[in-house]
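Asker: for reference, the sequence and a predicted model appear below.
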Amino acid sequence: RWRIAAAMLALLVAAVSVLALGQGLKVVIDNGFGSRDAAQLNATLAFVIGVAIVMSLATFTRFHLMMSTGERVIADIRRAVFGHVLTLSPAFFEATRTGEIVSRITNDLTVLQTVIGWGLSMFLRYALMMAGAAVMLVITSPKLAALTLLGVPVALVPILLIGRRVRRHSRESQDRVADVSAYLDEALHEIRTVQAYGHEQQDRRHFGAHAEAAYEAGVRRVRDRALLIASVMLISFCAVGVILWIGGHDVLAGGLTAGGLSAFVFYAAIVANGAAATSEVWGDMLRAAGATERIVELLETRPTLVTPAHPQTLPARVSGTLRIESVQFAYPGRAEPALDGFTLAIAPGERVALVGPSGAGKSTVLALLLRFYDPQSGCIRIEGMDIAQCDPLEVRRHIALVPQDPVIFAASVAENVRYARPGASLHEVRAACEAAQALEFIERLPQRFDAQLGERGVRLSGGQRQRLSIARALLADREILLLDEATSSLDAESERAVGVALERLERGRATLVIAHRLATVQKADRIVVMDRGRVHAVGTHDSLMREDGLYAHLAKLQFLDISA
């Protein structure tokens, strides 16, 4: 608040200084040149220089405070928008491209930053100077002031008419820039696939089309802004010319001094220049309005998962009892259910494997357990509590996940492993990596645990990334473990070693495994065979093979050597 108050005070001082220069000009012409008094001329010059110094200091203060305040406001908005995005459900990210979200948080807020810092300051400056100049016009010559004020409504016409088009085209321009960001984000993230398939030429063409669309939208916006500024300038300075002509006749008739006319023209020029500058700033504000609409849309997007006003609280440590009761679930926008009356109970310390063809609903079970979605009917219970009545963050604090596609961030080895427990010591990180058979390749990195892994872990092999993901789950030390083909990227020797570490981790914990490989499935206490969102069969490996049903069929196709 004090920064804004100080900036407004500096703005007032600078505006008064500019207006004082007009009176200095009047005195110089009437008393300096007219009286041929050198001392008077020197005194007037000293006054003008003093006013100019005060004006420059006030301008520096105003510009610095307003721009730094704008930086602070944008940083706060950017944090708020990003924090809100993190609360949105996976369904939102399935329907919205990542580059579009990035564009709103970066490009749109940069446009808004220009207005909050510079644009708003200049708008207030010119508005205050125009108001002060209008008062001085009345004091200097009421007759000419009245003629000047008659031209103000005429200058407002293009602002009102063209301004609407500027705002519409500004929104369109921001949308096209977002398309460019979205395509760029996708192409660069998948650059290896682009190059592997020789798709560079097609991507250049597609990106060029997006860039051209952004250019054309920008040109339409710039054309309307140029028309707005030129119209206001034409009206304003034509009015000044007419007033100068009328004032010149008054000077010839003796009704106005030359100094008075000079001061009047000075103030009229301030009004005209202010009108032109204000129209330009107004164009920036209209562009920012389009960007603001996109930001507000993002902020107004509500998470599809609703946290109850008074959520149930899970114990600090749960035993791992899980029950999935008659769950019916279909993904947003899809008619066919991913789970259809699915029921499953898991006891503490039990290891259950989910097996089935692609699209059977295995990954959907994990997504519902993590409460990325809520089922349309039925419920999921942890320790007997319906997780739909719990805070999603509270539910996820008891679950460790090792996904099929390991997620590695552009950070160091230690920071990636610590992701689940930011406060873990380096000794604990090292122990988790050793248990996950990751220590052997970490020790070969130039900076070991401080080595930067690059975006999405591009400096590691697929197996190395998976082992770091397992180390992260080991370090998390949570009561419920979800493994989505956790060992799929490991060689046979590493898989055996990691299997021993996972067996230690699974003791006393409920473990749900999505698996296709025989070695993983055979170790499960129970195997649940899924098909089309339903439980098709339940049993051990041997009992399911004897039934010679879907499980036996999948085993023969995918991982069993019949001859063995």
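Answerer: Great, that's in hand. Numbering: from 1, shown residues only.

Asker: alpha carbons only for contacts and neighbour counts from here, please
Answerer: Fine.

Asker: now do the same end-to-end measure for stretch 387-403.
Answerer: Stretch 387-403 has an end-to-end distance of 21 Å (CA to CA, to the nearest Å).

Asker: this is the comparison structure:
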Amino acid sequence: MAISSKSGFKTLLQLWPFLLPYKWVLVGALAALALTAGTTLTMGKSIQVLIDQGFIGESLDQLNQTLIWMFVAVIFIAGGTFARFYTVTWLGERVTADLRQAIFSKIITLHPSYFEENRSGEIMSRLTTDTTLLQSIIGSSLSFALRSFVMMVGGLVMLFITNIKLTLIVLAVVPLVLIPIMVFGRRVRTLSRKSQDSIADVGTYAGEIIQQIKTVQSYRHESFEEAAFSREVEKAFTVAKQRILQRSSLIAIVILLSFTAIGTMLWVGGYDVMHGNMTGGELAAFVFYALLVASGVASVSEVLGEVQRAAGATERLIELMDEESLIQSPKAPQPLITEHAIHLELDDVNFQYPSRPDTPALSHVSVQIKTGESVAIVGPSGAGKSTLFELLLRFYDPQQGQIRLNGTDIKALSLDDARHQIALVPQQPILFSSDVWHNIRYGKPDATDEQVKAAAKAAYALEFIEKLPQGFDSYLGENGVRLSGGQKQRIIIARAILNDANILLLDEATSALDGESEFKVQQALDKAMENRTTLIIAHRLSTVKNADRLIVMDHGEIVDIGTHMDLMQTSPLYQKLAERQFED
């Protein structure tokens, strides 16, 4: 979408749906702004009366009345400023929280291929850095700019009321001020977008190195990575310097032109006072309003740079919000048939990963899997075994062919219904940075403590969990870094057992276990597989010899199907795999 052609303020207007629920808070802030601005604008006339009638006219009563009014006005200004600052800051925090929630809700629904094509650090930068920038703009800078703009317009009106000739002198400089604002504003916005992208690059690089710290240290690459990170930081700093230079130039030019106009106006006003064409109080009031206008122009021009920065951040956020997931539930999903003789069916399925469109991952795959059947999928690396699981979970959709669950095309079912039928035990166990309760209960969030413990016991994980420092309350660290590979895998298996799905997908579920743990977990899996349809990816054929059927895959195609004994007689590829393993 062509957001870049829009002005900064027009881009920020796309945040209006997030402001709309709090329109009355916004109205309150505007009312407080009107109160403070209106009261401040009366101060100029008070100064005029104070000088002309109080000082020059030597009227003590007038002096007292004017000073009392000015004191009351200051109280109104202080109270209004408090109300405006509180409501606007609250609004910035609230809108930013809602925006972060909306973006996160969007991110977790996007198709997996989106995360293949976009770096996680870049996405995290949008969720954190960009939203923090908007929080500053909405909760502070934009309010300041609006106040300055109101004071600038109000001051101009009062200038005309006070003295038309001097006002025309001030207005003659306005076009000279607006031109640099427009020119530098565009440059600042472009550089702001570039700056945000470079900051995201820095975060992405650092995140990847931290995640792979053991690899970095084992290859003694600390110095190399330090130098590489330094280059990324300097690249971001170079872009930031260009942005700062443009903003600084804008502010300096605006201030120079504004105060040049004020100096000229003061000379003309002083000349008129000396010749009796205007009073000293009138000149003082005019100077007061002129300073309000000049400071308003300078403030608005300064905040415009922040607005352009925010526009760049908003563009990035709106792009993410507008991203459509390729995998979605149908608008009118069909109900899931609960019982069917054929639990899963692939009908002439062809698939290429979006990131590798020229490389077939599956070619003309057709197979039927009966309800309650255990089927092992074997073959060399890259044969398409894991791809098959990803299609069954509908992480991707095939370009051709159909996948049916209980006789219904899974694309016609809601994602919740389809995925609720399946529990996955992946080859690489993924744990969350939380305690054991959370990681096992992820399979069934409403499970009781007793159910969680029963699942852990079934996965032969209870014994080592109870030996952890805080048992089930033990914090496991990022991706379970405090556990061994076998322990992590048993936590994952406990999660799948707790899920109690009708279909089990086991992707090398015992590959990370030692001999003793593998025996225990295999017993747990055998029990979990009872009365369930199970698909097992296995490189070690000894673990799947007793499956009801074995599917042999190679280069994305099914080359043979049968029992272990049948395939030993009829499948050259299976014979080759078996001979190699059993000889070892």
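Answerer: Arrived safely. The model shown is predicted, which means the values in this text are computed figures rather than measured ones.

Asker: and the TM-score between these chains?
Answerer: TM-score for the superposed chains, counting by TM-score structural alignment, normalised by the length of the first structure: 0.97, backed by 561 aligned residues with a CA RMSD of 1.5 Å.

Asker: got the buried residues for stretch 358-375 of the first structure?
Answerer: Residues 360-366, 368-375 are the ones in stretch 358-375 of the first structure that count as buried (16 or more other CA atoms under 10 Å).

Asker: and those residues, which of them are in helices?
Answerer: Counted as lying in helices by DSSP state H, out of these, are Lys362, Ser363, Thr364, Val365, Leu366, Leu368, Leu369.

Asker: which of those residues lies closest to Glu415 of the first structure?
Answerer: Leu366 (25.2 Å; CA to CA).

Asker: ok, which stretches of the stretch 201-350 of the first structure are strands?
Answerer: Applying DSSP state E, counting those that start in this stretch to the stretch 201-350 of the first structure gives strands spanning 322-329, 339-346.

Asker: how about the residue nearest to the spatial centre of the first structure, what does it touch?
Answerer: What sits nearest the mean C-alpha location of the first structure, by CA atoms, centre = their mean, is Ile105, with 3.1 Å. By CA atoms under 8 Å, 6 or more residues apart in numbering, the residues touching Ile105 of the first structure are Arg78, Val81, Phe82, Ile295.

Asker: which helix or which strand is home to the first one?
Answerer: Arg78 of the first structure is part of helix 38-86, with elements assigned from DSSP states H and E.

Asker: now that helix on the second structure. Mean distance?
Answerer: Compared with the second structure after the fit, helix 38-86 of the first structure shows a mean deviation of 1.4 Å (mean CA distance after the TM-score superposition for the first structure).

Asker: so how far is the next helix or strand after that helix from its chain's centroid?
Answerer: Downstream of helix 38-86 of the first structure, the next assigned helix or strand under DSSP H and E is helix 90-95. Relative to its parent chain, helix 90-95 of the first structure has a centroid offset of 15 Å by CA atoms, centre = their mean, to the nearest Å.

Asker: in the second structure, what stretch matches helix 90-95 of the first structure?
Answerer: Alignment note (TM-score structural alignment): helix 90-95 of the first structure is matched to residues 112-117 of the second structure.

Asker: that stretch vs the first structure, average offset?
Answerer: Compared with the first structure, stretch 112-117 of the second structure is 0.6 Å away on average (mean CA distance after the TM-score superposition for the first structure).

Asker: equivalent analysis for stretch 250-268 of the second structure, please.
Answerer: Mean for stretch 250-268 of the second structure is 0.9 Å (mean CA distance after the TM-score superposition for the first structure).

Asker: buried residues in that stretch?
Answerer: By 16+ other CA under 10 Å, the buried positions in stretch 250-268 of the second structure come out as Leu250, Ile251, Ile253, Val254, Ile255, Leu257, Ser258, Phe259, Ala261, Ile262, Met265, Leu266.

Asker: what's the closest of those to Ser366 of the second structure?
Answerer: Closest to Ser366 of the second structure out of these is Leu250 (66.3 Å), distances taken as CA to CA.

Asker: which position in the first structure aligns with the closest one?
Answerer: So, by TM-score structural alignment, Leu250 of the second structure is matched to Leu228.
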